[in-house]
Every structure is written in C-alpha cells, then in structure tokens.
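1. Okay, here's the prediction I keep looking at, along with the sequence it came from:
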Amino acid sequence: MTSICFITYEYPPQIGGEAAYTSGLASALNDMGNDITVITTTSGKSMDISKEGDIRVIRLPKSRVLPKMLSFSIDARKILENGAPGKIDIIHNTSDYNGIIIPGNKKKTPVIATIHHPYAEERRIYRASTSNIEYFKYAIHRKIDYLEYNSKLLCRKSDRLIAVSNYTAKSVTAEYGIQPDKLSIIPNAVDINRFNPDIDGTEIRKKLGIAAEKVILFVGRLDFQKGIEYLISAFSKIVKEFPEAKLIVVGDGPLKNNVRAAINESGLSKSVFLMGRTDTDDLPKIYAACDLFVVPSLMEGFGIVYLEAMASGKACIGANIGGVEDAIVDGHTGLLVPPADSDSIYCAIKKLLSDEDTLARFGKEGRKRVLENFTWKKVAAQTLEVYNKASGSV
C-alpha cells in the first residue's frame, strides 16, 4: 500500500477540471488499496479535517489578506513540513500552479506534479489576438504571471511530471527546459458510470421547456480561451436553417455579460439558455439532454468536458488545436475545425444536425474510445508506474 498526499486548490464540491481530475484519480487509487490524503481549500474560516469515504481530506481556509492561491500554497507547505498528514510516500500536486508548495523535502519524499495547462502558450495566443488594453485586462484578471511562474517552478522542482496531453508535454519541455525523460504523458479520464448513454435527459429538457428540438451544449468557463463568442456567432446562422434548435450554455466567467449581450443582439434570447454554474449532480443529465456537444476552444491542455460528452454518447465538435486533438478523433468521434472560425463551426454543426446516422455513430464511437483509453482505473495504474519511478530516483 502506498500513502499518497494530493495537493489541489480545487476539490469537490467545487467544480472544474482540476477538481474532477483529483477526485477521480484519488478515488481510483483508493479503490486499488492505497491510502489517500487530500489537502485542499474550504470556504470556512478554519481548517477542517474529515473522512470522505476512505479518503482523508484536509481543507484549509482561504486568507482574507493574501491572494487566495498564494495563501493556500503557503499553508499547504506548512502542513507538509509539520508532518500533519502522517506518513507520506508520495506528494502529488494536481494543481499545476503551486510551485511553492514543495517543502524542503528533508525526508526525500518524491514529489509528482500533473501539468494540465500550458500557460505560456495561452499567454502567447491571447497576446497575438487582442489589443494592448484587452491583454492588460486579461493578464490582471487571469493572474497569468503568477500562474506561469509557479507552473515553471513546479515543473523544475518536482521529481517527476505528468502531462495530460502531447500538446502540454511539448509546451512544458520547450518553455521550461524540462528533459523529456522526466515527463510521462497520461491523459485525463472520466467516470464512465456517472457519464453514460443510458442517463435520461428528459428532466432537464422539461425544466427548460424543450421538447423534440435539436439541442447543442456548451460546458466551460466563459472566457476568451473557450471560444464561446465564435459559437454564438455560428449558432445565429444555425437557427436560420434549424429554427427550433436550442443552445444550452453551462458555465460562468468574465465574459458572461458579453455573451448575454451577443445573444440579445443576435435575437437569440429565446433559443439560448444560460444556466451558469450548475450542480455537479445535474451535469450528467444535461449532457444526456443534448444532441451535440460543442466547445470551440482557442487552446486547451486537454479538456475533460470532451471525455464527459463522449462517455455520455454524444458527438463532439472542437478546434484542431492543443490537447483537444488527443480527445476527439476527427471523423470518428466528432469533427475538428480551425480555431476562431465561426463559419467552420457553423458548417460542422449543420453537417451533424442534418445527418442523424453520423451523429449517432460518432456518439457510439466516442463512448467506445473512452472505455478503451480514458477510464480512471487505467489512468490510476499508469500513475502508479510514475510513482514507482519517482521512488526509485529520489
């Protein structure tokens, strides 16, 4: 049995890719007989230590003085240095922006880090695509300097790295000077029981007043990176040919007001449903309620949402950039289009909504691909191999 301590800023009931990744991996490794501790955040004013199933969870309060991510990093490091979790064989950072968490490591405990997102690449794309003022606003709101610096620090100080996609691996080695033999590529995974084609989406459709109409679904943060504005533009053309089509948007973010304004300006207020952040229990039902999943990100380290959609038996449309290409197989589980191209998104959506057989085939092939490549059981086994390599090298 291996004693593993996960460090993550986000963990359920919080939602997001980092929370889903840590929870899924921790549960799978626990099922394999390993002892698991998770150090994460809480909205409370004091530290909380509890058992969630067989997993020990230490929740640290967020500072009212220091930036939240910084205060969590400092407090988590203190916990590790003071030995609060007890005997630990492996420290695994699943937040890829927590470089200062790594303790002095006097006990030579191997430190693993999962790198989800190429921040340097995100900065470059945004810088080339926006005005100076818009870039400045983005950099401040996103805290991109902090994220990029700490990701680089984490990569250099960790004993072994896990990249969730080929794209992320190439970015890390190129930008941070990381040797390829220090890094393993292990993809994200998804709960194949929680997300599956047998779930009924009728409840969600009734709640929104949708009957037999074709439904397109977007799940993601409403920011520049996810390309939501290009989907809205494409959808404004789709409704001219499919007047009853609906678009469900799940997520929140800095572009929420811009998205709402674009919807109103395009006369789509009766065709688009902004659901905001949704309860995690409802998410599988929302996937079940759609016919087609579309997230046209301008860049993506991987994108767990594509796996959730494919596991739910839904065809996907994404951009042929970054880690998306590790998830969607063009012409088999969905369609890949050029990034930032609303016309191509429109053509892809039109093609699939007009072809029921292809839509169904992509959904079946997507589910099959997830079962073969992206289960937590398989990913956990691959991760254990990384732990073993790290233990032998420290």
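-> Alright, I've got the coordinates.

2. hey, let's count contacts and neighbours off CA atoms from now on
-> Noted.

3. Could you check how far D282 is from L268?
-> Applying Cα to Cα, to the nearest Å, the value for D282 to L268 is 24 Å.

4. same thing with G251?
-> Applying Cα to Cα to G251 and L268 gives a distance of 18 Å.

5. what about D282 and L268, which has more around it?
-> The neighbour count for D282 versus L268, taken as other Cα atoms under 10 Å, is higher for L268 (18 against 13).

6. can you count the residues close to the closest residue to the more buried one other than its chain neighbours?
-> The shortest distance from L268 to any non-neighbouring residue, by Cα to Cα, 6 or more residues apart in numbering, is to S236 (7.1 Å). Per other Cα under 10 Å, the neighbour tally for S236 reads 18.

7. Then G331?
-> Other residues close to G331 by other Cα under 10 Å number 10.

8. another one to put next to it:
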Amino acid sequence: MRICAITTWPPHRDGISFYSAQLYGQMSRRVEVRVLANIVDPRDLSCETPDAESYCSVIRCWRRGSVTYPFKIFNRVFLEKPDIVHLQHGWLLYGNGFSPLLFPLLLLILHLTRKPLIVTMHTVIGEKPRLYGNRVINFMAKVAVMLLTKSIVKLSTRIIVHNDLMKRTLREAYSLQRDDWKILVIPHGVKKVKRKTRKINGNENIRVLSLGFIRKWKGIEYLIEAFKIFSSSYPEAILVIAGGKHAHDDEEYVRRVKKKLLDEGVKNVVLTGFVNEETLDRLIWESEIIVLSSLASYYIEASGSLARIAMYGKPIICSRVPKFEADLEDGKDCIMVEMNDPKKLADALFILVNNVNLGRNLGRNLKKKFRDRVWSKVAEQHIKLFESLC
C-alpha cells in the first residue's frame, strides 16, 4: 500500500509538522509513505526533526501561502499514483489569507484521482467563537468557518479527529449528523518514555516546567505572575519555559514575554528556546510540576504538549479549556485552573508542593490513561483504516 501524505514537515516549526514526523515515521515501517511537504526557507534548516526513525520519502512540492498550492499538490499526487491520500488539516497550515479557502478546492480536484481521501482535522472551532474583536468581521469569519468545515467533511472519504469532543462538535454544532459515520476518532500519539536521567530535586529547588510554542493565547504572562506569587514562599524555585515562536507567528509575543521578565526583574525564570529531544527529556525528568497553559476556549483539539509529557508520570496543572477537558479529569489525572487567574494557578502549585502523594497519584493516573496511545499503536490504527478503504 502506497500512501501520499500531505502535510507540513520539519524543519518547519508547527505542531502538525512534528505530529506528522512521528506518525509517518512509525507508519513507514509497515507501508510505503510518500510525504508531499511544504517548501521551507533555508533559514529554518537549524530546526531539529523529532527523533522518529523514518523511512518516508519526503518530496517538497508546495509552498505555504501560494494560490497554486492545490494544483502543485494534485500534480504530484497524480504522478505518485498512491492507493490512499491522507491530508493533514489545520486552519493556517497551508498559509494565511485566502489559503484556507482553497483547501476544499484541493479536495475537489483530488477526487479526479479516484482514490480515497482521508483528512485529519487537528482543530474544530466551537460554537459562537470570538475570533475577531469587530462583530461584523467575526460574523463573516464564523460563516466562513461553518462553510469550510462542512465542505471538508462532505468532500472527504473519511475524517479523523483526535477525541470524542471534536466529533460531537462536528456532529452537533455543524449539523453533520448524516455524516457521523465517516468521522472517526484516532487519538493523538504519545511519546514513549526514555530512561530517567537523574534523581528529582527536593522542594528546596522546585522546578516547574512549561513547554510548547510560545503564543499569545498560551497566557505565559499569567504563568509568570503565578510563579512570582509561588516563589515568594519558595525563593529557590525555578520556572523553565521550553519552546519558542510558532512558524505561523511573528516575534512580537515572545518579545513581550522577555520584556516582562526584564522590566519586572523576575528571578529564576529560564527561557530555553527550542531544545533537542534529549534535552527536553532531561527537563521533563528534572521537573516536579508541569504547567500546560492555554486561553483558547473556542478551539477543540488535542494538545501536542500533553502528548509529549503524558507518559512521564509527572503531575500537571492545565487550563480549563476544551483541548484538556476532552482528555483529562480534574482532580484525577490533573489539576485544572482558569489560566488567566494567577492566584488560582499559584494555589495549585502550592497544593502539589504540599501534597506529594496527590502529585504522584495524578501522574500515575495520567500515565495509565495514555499508555495505549503510543505512536506505534496510533500508526497501526491508521494503517488498518487505510487498508479497509483500498
């Protein structure tokens, strides 16, 4: 079986490119995978590819933001003669501006290949979203999202989403009850744990870790405020923020975070930037608490950061937003807080520091919940689906 996978790909830095590298790296051990990837800027070549052994053939044939991307992709798919076409979909994956509007056109012309078209939708936008401050523009955006989402589902052979909440939202908010049969749930893959590198520190040097892209809807500024409250009682505590700018953003928010730290003289906060996989493993093991922050209440998706750390058995504090509510249970495998309330976030840090057994139980339950979602098993679910459609 030959699969044409359409996606962004490292060294392009977005969540879907890293997701794809892991998924297709696993799938390529069993089936032939041809990745039709975006053309990257040579300046991005310093980005490390996640450590997934891959036998994929990567063909860079389309450019983000180009109005010709549907035709470039179609031309290459036609030449490759695959058995299955698997497309990754994110709202800005193929570019800003008019690029999202062209995705249904891509699906339409790919029907000429007479091959099954499977689309993995990484983000479903919930009901009554506040996407723009201007009411007129926001209304127009909501209409566009509604029409685009429905057209993607209608034009696809199957739709893959990562959790039941995403499927339920498509069915109910987008009135896609008749297409419920074609919407399948395959969870986001999680990383297997590598060997623990060193003994965890004691409370005299508590390490709190935040990881992932630094974006304005992450609410990093609230995490910093919460850490200031927390460190007043634990002055030797360290907050490590691992990650950097998303490929689809400019540098403005990262600059704001750095300026806040400098202007307010916040101590013991380390911005690592992007780190390699070995270093990230070490940072996870060295942390006592992991904070996964988000202010994105309208976006229903899976968290790549959660998938990265779930198997380490660490207690996590996360935002009370759909991307975490879909997979986690407050008080059982995490502590959920309103991330825009630094006092509540600081209180959660105090709770975990003062109740070690609670933290251990949360980490143990989290690991147990995600143990059947390792990448090899997720890849196998994809292969079985694709084989059933050939």
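-> Received, thanks. Keep in mind that this is a model prediction, so the values were computed, not measured.

9. TM-score for the pair, please.
-> Overlay of the two chains. TM-score (TM-score structural alignment, normalised by the length of structure 2): 0.79; 356 aligned residues with a Cα RMSD of 3.4 Å.

10. sorry, back to before: which helix or which strand is home to the aligned partner of the residue nearest to L268 of structure 1 in structure 2?
-> S236 of structure 1 maps onto K228 in structure 2, with residues paired by TM-score structural alignment. K228 of structure 2 is located in helix 220-231, with elements delineated by DSSP states H and E.

11. N340 of structure 2 now?
-> Residue-wise, N340 of structure 2 maps onto no helix or strand under DSSP H and E.

12. Kindly report the same for the one 5 residues further on.
-> Of the helices and strands defined by DSSP H and E, L345 of structure 2 is found in helix 342-354.

13. Where do the helices of the stretch 201-350 of structure 1 begin and end?
-> Remark: helices assigned in the stretch 201-350 of structure 1 by DSSP state H, counting those that start in this stretch are 202-208, 228-241, 256-265, 283-289, 304-311, 324-327, 342-353.

14. Please point out which parts of the third one sit buried.
-> Within helix 256-265 of structure 1, the residues that qualify as buried are K256, V259, R260, A262, I263, counting by 16 or more other Cα atoms under 10 Å.

15. likewise the shortest one?
-> By neighbour count with 16+ other Cα under 10 Å, helix 324-327 of structure 1 contains the buried residues V324, E325, D326, A327.

16. possible to save the residues you listed as a markdown table with distance to Y287 of structure 1?
-> Below are those laid out as a markdown table (distance: Cα to Cα, whole Å):
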| residue | distance to Y287 of structure 1 |
| --- | --- |
| V324 | 18 |
| E325 | 21 |
| D326 | 21 |
| A327 | 17 |
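
17. closest to E203 of structure 1 among those residues?
-> Set against E203 of structure 1, the nearest of these by Cα to Cα is A327 (28.5 Å).

18. from memory that closest one sits against Y306, does it?
-> Yes - between A327 of structure 1 and Y306 there is a contact at 6.7 Å, judged by Cα atoms under 8 Å.

19. hang on, the earlier thing: what sits up against the helix holding L345 of structure 2?
-> 203, 222-223, 225-227, 229-230, 289, 315, 317, 335, 337-339, 358-359 (Cα atoms under 8 Å, 6 or more residues apart in numbering).

20. Strands of structure 1, start to end?
-> With DSSP state E as the criterion, structure 1 has strands at 3-7, 35-42, 48-52, 55-61, 90-93, 111-115, 160-163, 183-185, 215-219, 246-250, 272-276, 292-295, 315-319, 334-337.

21. most neighbours per residue, which of those strands?
-> Comparing the strands of structure 1 by mean neighbour count (mean count of other Cα atoms under 10 Å), strand 315-319 comes out on top with a mean of 29.

22. how close does that one sit to structure 2?
-> Strand 315-319 of structure 1: mean distance to aligned residues in structure 2 after superposition is 1.3 Å, counting by mean Cα distance after the TM-score superposition for structure 1.

23. equivalent range in structure 2 for that strand?
-> Residue span in structure 2 matched to strand 315-319 of structure 1, by TM-score structural alignment: 315-319.

24. Give me the contact list for the matching stretch.
-> Contact with stretch 315-319 of structure 2 is made by 288-295, 324, 333-339, 345, 348-349, 352, 359-363, as judged by Cα under 8 Å, 6+ apart.

25. Give me the distance from stretch 174-192 of structure 2 to the chain's centre.
-> Distance of stretch 174-192 of structure 2 from its chain centroid, counting by Cα atoms, centre = their mean, to the nearest Å, is 16 Å.

26. what do you get for stretch 267-284 of structure 2?
-> For stretch 267-284 of structure 2 - counting by Cα atoms, centre = their mean - the centre lies 18 Å from the chain centre.

27. try stretch 144-156 of structure 1
-> 18 Å.

28. Can you give me the buried ones in that stretch?
-> For stretch 144-156 of structure 1, by 16+ other Cα under 10 Å, it's I144, L147, E148, Y149, N150, S151, K152, L153, L154, C155, R156.

29. Which of those fall within helices?
-> The members of the buried residues of stretch 144-156 of structure 1 that map onto helices under DSSP state H are I144, L147, E148, Y149, N150, S151, K152, L153, L154, C155, R156.

30. In JSON lines: those residues, plus distance to P110 of structure 1.
-> Shown next, in JSON lines, are those (distance: Cα to Cα, whole Å):
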{"residue": "I144", "distance to P110 of structure 1": "28"}
{"residue": "L147", "distance to P110 of structure 1": "23"}
{"residue": "E148", "distance to P110 of structure 1": "23"}
{"residue": "Y149", "distance to P110 of structure 1": "22"}
{"residue": "N150", "distance to P110 of structure 1": "19"}
{"residue": "S151", "distance to P110 of structure 1": "18"}
{"residue": "K152", "distance to P110 of structure 1": "18"}
{"residue": "L153", "distance to P110 of structure 1": "16"}
{"residue": "L154", "distance to P110 of structure 1": "13"}
{"residue": "C155", "distance to P110 of structure 1": "13"}
{"residue": "R156", "distance to P110 of structure 1": "13"}
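
31. Please look at Y234 of structure 2 and G202 and confirm they touch.
-> No - the criterion here is Cα under 8 Å, and Y234 of structure 2 misses it with G202 at 11.7 Å.

32. The two - which one has more neighbours?
-> Y234 (17 against 9).

33. Check the gap between the residue of structure 1 positioned farthest from its centre and R77 of structure 1 for me.
-> Centroid-distance maximum for structure 1: K106 at 33.0 Å, with Cα atoms, centre = their mean. Between K106 of structure 1 and R77 of structure 1 the distance, using Cα to Cα, works out to 13 Å.
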